[in-house]
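Asks: Test case, fold it:
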Amino acid sequence: MATVLIPGSFDPLHLGHVDVVDQAVELFGDVVIGVLVNFDKPSGLFSADERVALAEASLAGRTTVTVRAFGNLAVQAAADVGADFIVKGLRTAADYDIEQQMAHMNHSVTGIRTVFLPCRADFGFVSSRFIREIASRGEHIEHLVAAPVAAALADRFAQPSE
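Replies: As a prediction, the model looks like this:
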């Protein structure tokens, strides 16, 4: 079997991501989730450490999956973990257009190949940005994220009591 890197911001990890991880485990074996962050410019809803912890909790029980934060390029992270491939999930044709360009660039620079895995159709509309926006307004997102992420979002956006 192979080792693959699935890079992303995962802010937060959602069930579309989990689906791609499960597909990658089935196809390749060892999967490293690379939480990519710019440590010099903190941004996002959750810190790098929180994203790693939420991904670990959401993917618990998957013995061939590890989660690590990286402050460099995806291809450098792939080299750091000895990945044979980078895996990217696709939802739409627009995702393909962007990811294909990155895949070609990464291959031209380092020789590492990117494998695209489409997420399940019922997750094709899910995005971290939409989840953050919906959760910030107190709407239910439990059907879109794992329980640890739902709890963290509820806590982050809890309304102060009067």
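Asks: hey, let's count contacts and neighbours off CA atoms from now on
Replies: Will do.
Asks: In terms of secondary structure, what does the longest helix along the chain contact?
Replies: Looking across the chain with DSSP state H, the single longest helix is helix 93-110. If you count contacts as 3 or more CA pairs under 8 Å, 6 or more residues apart in numbering; DSSP states H and E, helix 93-110 packs onto strand 113-118.
Asks: want to put them side by side, so please do this one too:
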Amino acid sequence: MVRAVCPGSYDPVTNGHLDIIERSAKLFDEVVVAVLINKNKKGLFSIDERLEMITEITGHLPNVRVDSWHGLLVDYCRQHDIGAIAKGLRSVSDFDYELQMAQMNRELSGVETLLMSNNPRFGFVSSSLVKEIATYGGDVKNLVPGVVFERLMAKVAAQ
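Replies: This is a model prediction of the structure:
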């Protein structure tokens, strides 16, 4: 079985993230969407909320499961017998960073990284921008899945 992990903070998960997850699900027998926990970052959504949203929006993908992890991604891969990391690229600056990470991950563990070009419809979308736009009342409805939009609007309204 060929398995891959799609890592990220997913705070919140965007249509760009979902596109990469869906495309990865076509390439691998199993895809784990791993919400990486960074205790130095204060997220808008809790880890549990992120896991719930991702589980809901990937429910149509039978070979996708959702998990969380604190620590090095390569350690997660080792512990779960995952041989590949699948990530999306939006820009040249993404490529520079992701290439360095891919080389380091391969050196540390032998895990390969698949870097996929983004769907041009989502090339400008990032979780940070989505949160900022939503905070100032901008329309992000077409940038995130429906359930994420509803929860994002509720969070912003509660602040």
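Asks: TM-score for these two?
Replies: The TM-score (TM-score structural alignment, normalised by the length of structure 2) is 0.94; 159 aligned residues with a CA RMSD of 1.4 Å.
Asks: Quick one: average offset of the longest helix of structure 1 versus structure 2, please.
Replies: Aligned to structure 2 and superposed, helix 93-110 of structure 1 gives a mean residue distance of 0.5 Å (mean CA distance after the TM-score superposition for structure 1).
Asks: counterpart of that helix in structure 2, which residues?
Replies: Mapping helix 93-110 of structure 1 onto structure 2 (TM-score structural alignment) gives residues 92-109.
Asks: same question, stretch 9-26 of structure 1
Replies: Using TM-score structural alignment, stretch 9-26 of structure 1 pairs with 9-26 in structure 2.
Asks: what's near enough to touch residue 131 of structure 1?
Replies: Shown in contact with residue 131 of structure 1 (CA atoms under 8 Å, 6 or more residues apart in numbering): 12, 141, 144.
Asks: Which members of the residues you listed are classed as buried?
Replies: When neighbours are counted using 16 or more other CA atoms under 10 Å, the contacts of residue 131 of structure 1 contain these buried positions: 12, 141, 144.
Asks: surely the first one meets residue 47?
Replies: In other words, residue 12 of structure 1. No. Using CA atoms under 8 Å, residue 12 of structure 1 makes no contact with residue 47, being 10.1 Å away.
Asks: Please tell me how far the closest residue to residue 64 of structure 2 other than its chain neighbours sits from residue 145 of structure 2.
Replies: Take residue 64 of structure 2 and drop its neighbours on the chain: the residue closest to it by CA to CA, 6 or more residues apart in numbering is residue 31, 4.8 Å away. Residue 31 of structure 2 sits 19 Å away from residue 145 of structure 2, going by CA to CA, to the nearest Å.
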